[in-house]
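Trainee: Below: sequence and its predicted model.
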Amino acid sequence: MDKKYRIMIILVLFFVLVLIRAFEQQLFYDPFIEYFKNDYLYDPIPLFSGSKLLMSLIFRYGLNTFVSLVIIFVAFQNKSFVIFSIKFYVIAFIILSIVFFIILKGELAHGYLFAFYIRRFIIHPLFVLLLLPAFYYKQLRLREII
């Protein structure tokens, strides 16, 4: 695929990630959106349905992950990068969601910041911003060896 088309596709896919974020209130159940925007320092955590929240997080993380994997594939055309990314995303989601729900079960007893940032890693496609430069560097190193 021509480099110019790959860049255009990647830009469109990043726009899709922006759209997912723009329509988060309509697409996903997340009572913590408003909580972390407003008086989270003074208000108790909102009531939430754990199963509904988990399903919404899975759906949102899955959408972001799928788009991110396509970005990685289009950028590098390397299946091993995509396979590594899939494993990374699955393990990250399992660990982050377990930690997030443990913190919620404790009702943010040790502060809100840790829960805020754990939730941010779950709901936003931050990992693609870490993986793209890592794979780029890996690809440069592979070219040097050959």
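Mentor: Alright, I've got the coordinates. Computed from a predicted structure; not experimentally measured. Numbers count the residues shown, from 1 in each chain.
Trainee: drop to CA atoms for contacts and neighbour counts, all remaining ones
Mentor: Noted.
Trainee: dump the residue contacts of residue 104.
Mentor: For residue 104, the residues meeting the contact criterion (C-alpha atoms under 8 Å, 6 or more residues apart in numbering) are residue 115.
Trainee: Second structure for comparison follows:
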Amino acid sequence: MKKILSAILVLLLVLGLVSVRYWETTLFYDPLLVFFEGAYLNATRLPKLDFFSLLLNISLRYWLNSALSILTLVVLFPRKGIFKISLLLYVALFVLLIIGFSVIVMTYDQHLSMLLFYVRRFLIQPIFLLVLVPAFYYHHVLSKA
């Protein structure tokens, strides 16, 4: 019964992540969504944007995805250490990525478009979850051996 409840909870958390992605245009301010649909190929500068609003919305989206991801990891691997290391990793990665994102946006040049794309992608998508689930599973398997 506990495994069924855990599976349902993980499914709901994944649906939460999908919902954030599905309603991204209505929930978050991000003029770079349209920019990266193709305009960046010929653009020499970024579209007009409100930097602080963009930073706030990117941060909000990151932490919403992170909360859902960390909860998913805790349900899959119910150990206190998993929560602590996950939270530490998400905080450290946020600090590094948001600083990089800010510097790239403030000093944008056309040759930085792909770097901006990928740094922003790591901030707005739950990519770390895809890395941490196999890593924690491998650790779980090794600790049982």
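Mentor: Sure, I can see it. As the structure is a computational prediction, the values presented were derived from the model and not from experiment.
Trainee: List the TM-score for the superposed pair.
Mentor: Overlay of the two chains. TM-score (TM-score structural alignment, normalised by the length of the second structure): 0.94; 144 aligned residues with a C-alpha RMSD of 1.2 Å.
Trainee: Pull out the buried residues from stretch 79-90 of the second structure.
Mentor: 82, 83, 86, 90 (16 or more other C-alpha atoms under 10 Å).
Trainee: Check stretch 116-126 of the second structure too.
Mentor: Neighbour counts over stretch 116-126 of the second structure (16+ other C-alpha under 10 Å) mark 116, 117, 119, 120, 122, 123, 124, 125, 126 as buried.
Trainee: Not counting sequence-adjacent ones, nearest residue to the most centrally placed residue in the first structure?
Mentor: Residue closest to the average C-alpha location in the first structure (C-alpha atoms, centre = their mean): residue 125, at 3.2 Å. Leaving aside its sequence neighbours, residue 125 of the first structure sits nearest to residue 64 (C-alpha to C-alpha, 6 or more residues apart in numbering; 5.6 Å).
Trainee: who's in contact with the one you found?
Mentor: 17, 20, 123, 124, 125.
Trainee: doesn't residue 58 make contact with the third one?
Mentor: Translated: residue 123 of the first structure. No: if you go by C-alpha atoms under 8 Å, residue 123 of the first structure and residue 58 don't touch, sitting 9.1 Å apart.
Trainee: Whatever residue of the second structure lines up with residue 94 of the first structure is in what secondary structure piece?
Mentor: Alignment note: residue 94 of the first structure maps to residue 95 in the second structure; criterion TM-score structural alignment. Assigned by DSSP states H and E, residue 95 of the second structure belongs to helix 80-106.
Trainee: What helices and strands are in contact with the helix or strand just after that helix?
Mentor: Downstream of helix 80-106 of the second structure, the first helix or strand assigned by DSSP H and E is helix 113-124. Judged by 3 or more C-alpha pairs under 8 Å, 6 or more residues apart in numbering; DSSP states H and E, helix 113-124 of the second structure is in contact with helix 51-76, helix 80-106.
Trainee: run the last query once more with 6 Å
Mentor: helix 51-76 (3 or more C-alpha pairs under 6 Å, 6 or more residues apart in numbering; DSSP states H and E).
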